[in-house]
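1. Here you go, sequence then predicted model.
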Amino acid sequence: MSKKASSYLKGATILAVAGILSRLLGLFYKVPVYNLVGSYGNGIYSNVTNVYNLLLMVSTVGLPVAISKMISENIAVKDYLAAHNVFKVSFWTLLIMGGLSTAFLFLGADWLITVANWPGESFPAIMAIAMAPLVIAVCSSFRGFFQGFQIMNPTAISQIIEQIIRVGLGVFLCWYFVSSGMGVGMGVGGAVFGATAGGLFAMLFLWFLYWAFTAANKKTLKQTSRPVPLTSKQIFKRLVIIAIPVTLTSAIVSLFSMIDSLIYIPRLALAGVDAHTATTMIGDFANADTLINIPLVISGTLAVAMIPAISESFALRDKRAMGHKIDVAIRLVIMVALPCCIGLSVLSQGIFDILFQGSPYGPEILKYYAYATIFMMLSNTFQSILQAIDRFRVPLINLAIAIVIRFVTGWICLAVPAFNIYGIVISSMITFVYLTISNYICVKRFTGFQMDAKQTLFKPLVSAIVMGLATWGVYAVVSMFVGNFIAVVTAVVVAVAVYFFLMILIGGITEEEMAILPAQKIIEPVYRKIRGILYR
């Protein structure tokens, strides 16, 4: 593997590990919050954070992608002055956009509650999270800067800091308000305020690293290879050209959840479900969504690392390096996604009994919703590839069609009594299957990429199916003799061992992929030992 490819993949692995740790911390945060406010309170939490996430997509996602892409492009041609100026222009742009999102939440809380038919207890939560878009916007500018230089540690560490503060403070405030008798609404407000505080600490950390980096590289950041340096106007124009389609793309993805939040109460009413029960259902769906978001970190972090890395190869017209990065990224995503979705489905009841005990709808939702994971991860990866090669409009067009599919299928399925809340699961599956197929066809068309179905898809699929059967059998037997927690842990350990062994046995994992996996120094000797036994 080339040094550049190795660097890109190592960067992706660093972000993936940090992302998974961050999501696990977020899961540990949601468990006590759920136990304090219940499924109903979790429904309020989900409604508010869906709006917050949409605003965050609009105000922060497109520009950081544009920052990292433009910085990596300028570094490739040794124009470090332009790379630094990209950050300066985008910083002020993100500050303004984040400020507008914050103002909307502060001033539009009552209007939002009325329009969406949400419970009045949602108001404290909206106020508590209102400052977060502004703070996270600033964080995003710093993260885009470092990612453009393909330095992934600042993003990784800041994400963990953000989650630690969010968990610690959010859970404490939720407990304090609920135990003081202030009600579920104030408890949820305390919980979501942790996101604002976590973002603030992460912002200060990133600012310090940026100050140290620019001070240490002052001379380098003034160097340019262009006879005439790029102006702020030229940089801003390029930023907008890249950021608008990426922002719209991300906003449409967030609209999926936003649509659910706006229509689930009136549509479920037609299925005979009252508002309180509907909010409880959406709360349990949100918990299932939290669990499947853990493996989704892999595709998300690969996307963050992939865009500047592939953009560099694209700018240098190095098709071979670009194709190799695409191939390895897709193999890694499928290798992780298949066992995750099958494992989450098989162990859905056991996982919910540990984390969200007493959840009336969550286990069954997760049992079926888990299979959407593979399509979510692949569609996200293909979308990022298209953005990296300047095909920004293509995923946007595919998503525009997808939002119509999501709205129509969700609108119909939620109102069917036999489906009720599972209408969202059906709608999600249909939508992401469409996105995976359409984005893959476009990647194949514009890059000439050919997927090796046997190596990339068939071998992980066979290994994951056998793993799923083993996991189900072990959990069923062990749970007859010991508690649920030990049964789930035992089943997970067996699942990892069986999948890893089978992938080695049938050649589904290569030495190249082993070299970039987390805990490589621990895993690789085991890999070599097993291979040595199998292939003597």
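-> Alright, I've got the coordinates.
2. From now on I want contacts and neighbour counts done on CA atoms only, so please keep to that.
-> Fine.
3. Counting by contacts, list what the longest helix along the chain packs against.
-> In the chain, taking DSSP state H as the definition, the longest helix is helix 3-56. Here helix 3-56 touches helix 80-116, helix 122-129, helix 132-148, helix 153-179, helix 184-216, helix 232-270, helix 275-315, going by 3 or more C-alpha pairs under 8 Å, 6 or more residues apart in numbering; DSSP states H and E.
4. Put this next to the first one:
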Amino acid sequence: MQDANREGRAIWRGAVILTVAALLVKIMSAAYRLPYQNLAGDVGFYVYQQVYPFYAVAVALSGTGFPIVISKFIAEAKNGGGFRKEAQIRRHALIALFILCGLFFCLLFLFATPLTEVMGDERLSSLIRISAFIYLFVPLIAVLRGNFQGENQNMMPTALSQIGEQVARVLLIIGSSWYLFLHHGDPYQFGRAATIGSVAAPAVSLIILLLYFRKEELPSARGADRAYSRIDWHLVKDLLINGCLFSLLALPLVSFQLIDSLTVIPLLNHAHVPDPMEQNGIYDRAYALTQFGMIAAASLTATIVPGLAKLSALRKKREIQRQASLALKISLAFGLAAAAGLAVISKEVNIMLFRNAEGSFSFALVAFTMLTLSLILTASGILEATGRPWLPFLYLMAGVAVKLVGNYLLIPFFSINGAAAATCLATALTAWLNVRCLRRKSLAAALQFRLILKLCAAASGMVLAVLIWKLLIVEWESRLADSRLLATGIALSGALLGGCVFLFLIFILRYFDSADFKRLPMIGRWLNKSPDKESKISE
């Protein structure tokens, strides 16, 4: 039992490291979008967001999808193999990624113009060609991250490389945008500069990972090259299939954003909406913050997969169910808190970040995808780790189909609000299918009704507290309705108040029990050393 708890705490410790790194990355991501949108305007923001999904796919391949799959293969090799098998996985992962990324590069570079014709804006072709170059960094970055995550679940190199890459990206984008603002650049020049900054930043991540790799004391590979000189195409195929599947599953929002990039502008044009590019830029505002609510889920996914893969190989079904159930409880709790919290202060956050309240209703609608996407990420990670990657992929494709149909049905009548509603419906269906599958496969215990009531009570208390807080200063808000400073104060204080109230309520209501706490890093170690304190918590 102690070994199981120790394994569980190692998983959650890795989750904490990646969560902190992801939080810093997302804060910087929101921080650069604020001045970028203010400098480039809604049309300039639209230009960059149209190309962003192609960049985000590369980030999914190198940052989450392939590193998780590689770490899973390495973790399984460490459990039943030796150094040679791990070396074989690294080498074949490089081969698989060079094939895949070379294909992506050629397709985007050579077929940029036909793609932009479908998107309804041929001026985007040069930006798509620029975005193709990021795929040249992906193979080495993904293999190095996967190697560190599989070797003793070391998340620090991944975390630091993500932070370093984002710092470089933010500095390049803001610096170039400020230069263009001073020289009266047009929206497409802003978009081009932002794309170049995003493509160049991974070089920093690669340098950090290589510095860590040089410190690794690997056993001598003499003879290993001879043993594995022949390419195992079956292993390459397995890595490609699993890596591609989980890359899609690791960043599901990109799948829905890609549908928007291909359909929103043509549909807005067909519906004769005034200034469709500006409207699309306003709609894209919500996506800038949606990823905040997915931080915990994305980090949990990256860390639970190697641990669950080991447990699956050892056929420890009971421990898999415990770890998976806790991961779902965490994703559900913090996904709901983030969604409800952002929805209730959506107007103020919109003004704070983007100068006006336009599109606040669609902003509030898209906020609820924080909950559904968090559940999708965690549930698909559990299914992938236990050898069922095709199921969450099929569920995601079902969601993408609903999103596509929803856009065609709703955008002509409700403009960008229709696109937001289609995203909510599509992600809700995908999340429901994934969680339902976990229960049917006995991979996670069903959440008890009393726990759902506790969580709803905590979320309701949080929303009520924020609404009361907003009502207390409603007179100031009415007098200074256009004040960005006031909106900033309400948004930040409301977020802080709501977060504190939610944490207080889930602790008081005991949404997490003592067994859950023992599986978390630091808390679990403290409880194991203090049996008296453990008994007090369980009382």
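-> Good, I have the coordinates. Just so it is clear, the model here is predicted, and its values are computed rather than measured.
5. Could I get the TM-score for this pair?
-> Scored against TM-score structural alignment, normalised by the length of the first structure, the superposed chains reach a TM-score of 0.88; 518 aligned residues with a C-alpha RMSD of 3.1 Å.
6. ok so, going back, now for the helices and strands packed on helix 3-56 of the first structure, which one comes closest to Thr224 of the first structure?
-> With C-alpha to C-alpha as the measure, helix 80-116 is the member of these nearest Thr224 of the first structure (5.5 Å).
7. and the angle for that closest one with helix 3-56?
-> On the basis of axes from the mean of the first three to the mean of the last three C-alpha atoms, to 10 degrees, helix 80-116 of the first structure is oriented at 30 degrees to helix 3-56.
8. could you say what helices and strands helix 80-116 of the first structure packs with?
-> Right, helix 80-116 of the first structure is packed against helix 3-56, helix 62-76, helix 122-129, helix 132-148, helix 232-270 by 3+ C-alpha pairs under 8 Å, 6+ apart.
9. could these go into JSON lines alongside mean neighbour count?
-> As requested, these are arranged in JSON lines below (neighbours: other C-alpha atoms under 10 Å):
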{"stretch": "helix 3-56", "mean neighbour count": "21"}
{"stretch": "helix 62-76", "mean neighbour count": "27"}
{"stretch": "helix 122-129", "mean neighbour count": "23"}
{"stretch": "helix 132-148", "mean neighbour count": "27"}
{"stretch": "helix 232-270", "mean neighbour count": "19"}
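10. now the ones you listed as a markdown table including distance to Pro339 of the first structure?
-> Below are these laid out as a markdown table (distance: least, C-alpha to C-alpha, whole Å):
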| stretch | distance to Pro339 of the first structure |
| --- | --- |
| helix 3-56 | 16 |
| helix 62-76 | 29 |
| helix 122-129 | 35 |
| helix 132-148 | 29 |
| helix 232-270 | 24 |
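11. Any idea which of the ones you listed gets closest to Val178 of the first structure?
-> helix 3-56 (7.1 Å).
12. Nearest to Leu94 of the first structure, out of the helices and strands packed on helix 80-116 of the first structure?
-> Proximity to Leu94 of the first structure (C-alpha to C-alpha) singles out helix 132-148 among those, at 5.6 Å.
13. Quick check: the closest one compared with the second structure, mean distance?
-> Following the fit onto the second structure, the mean deviation recorded for helix 132-148 of the first structure is 1.8 Å by mean C-alpha distance after the TM-score superposition for the first structure.
14. Just say helix, strand or coil for Trp118 of the first structure.
-> State at Trp118 of the first structure, reduced to three classes by DSSP: H, G, I helix; E, B strand; the rest coil: coil.
15. what about the aligned partner of it in the second structure, neighbour count?
-> Counting by TM-score structural alignment, Trp118 of the first structure lines up with Asp121 in the second structure. Neighbour count of Asp121 of the second structure, defined by other C-alpha atoms under 10 Å: 17.
16. From Leu410 of the second structure, how far off is Asp121 of the second structure?
-> Distance, Asp121 of the second structure to Leu410 of the second structure, using C-alpha to C-alpha, to the nearest Å: 22 Å.
17. picking that back up, ok, which of the helices and strands packed on helix 80-116 of the first structure comes nearest Glu524 of the first structure?
-> Ranking those by proximity to Glu524 of the first structure (C-alpha to C-alpha) places helix 3-56 first, at 15.2 Å.
18. Mind reading off the mean deviation between the closest one and the second structure?
-> When the second structure is superposed, helix 3-56 of the first structure averages 1.2 Å from its matched positions, counting by mean C-alpha distance after the TM-score superposition for the first structure.
19. and that helix, how far from the chain's centre?
-> What separates the centre of helix 3-56 of the first structure from the centre of its chain is 7 Å, taken as C-alpha atoms, centre = their mean, to the nearest Å.
20. Likewise for stretch 43-60 of the second structure?
-> 14 Å.
21. do the same with stretch 441-459 of the first structure
-> On C-alpha atoms, centre = their mean, the centre of stretch 441-459 of the first structure falls 23 Å from that of its chain.
22. go on, stretch 180-190 of the second structure?
-> 30 Å.
23. Which part of the first structure matches it?
-> Mapping stretch 180-190 of the second structure onto the first structure (TM-score structural alignment) gives residues 177-187.
24. what comes up buried for that stretch?
-> Phe177, Val178, Val184, Gly185, Met186, Gly187 (16 or more other C-alpha atoms under 10 Å).
25. Closest to Tyr8 of the first structure out of these?
-> Distances from Tyr8 of the first structure to those, taken by C-alpha to C-alpha, are shortest for Gly187, at 42.0 Å.
26. contacting residues around the match of stretch 180-190 of the second structure?
-> 36-37, 41, 44, 121-125, 173-176, 190 (C-alpha atoms under 8 Å, 6 or more residues apart in numbering).
27. Map Tyr212 of the second structure across to the first structure for me.
-> Aligned counterpart of Tyr212 of the second structure in the first structure: Leu209 (TM-score structural alignment).
28. Determine the number of other residues adjacent to that match.
-> Neighbour number of Leu209 of the first structure under other C-alpha under 10 Å is 14.
29. Between helix 153-179 and the longest helix of the first structure, find me the angle.
-> Using the same axes, to 10 degrees, helix 3-56 of the first structure lies at 30 degrees relative to helix 153-179.
30. what sits against the counterpart of Ala385 of the second structure in the first structure?
-> Alignment note (TM-score structural alignment): Ala385 of the second structure maps to Ala388 of the first structure. Applying C-alpha under 8 Å, 6+ apart to Ala388 of the first structure gives the contacts Lys69, Met306, Ile307, Pro308, Ile310, Ser311, Phe314.
31. One more pass at 10 Å, please.
-> 65-66, 69, 242, 303, 306-315, 322, 382 (C-alpha atoms under 10 Å, 6 or more residues apart in numbering).
32. can you check Ile351 of the second structure too?
-> Here Ile351 of the second structure is in contact with Ala357, Glu358, Ser360, Asp482, Ser483, Arg484, Leu485, Leu486, Ala487, Thr488, Ala491 (criterion: C-alpha under 10 Å, 6+ apart).
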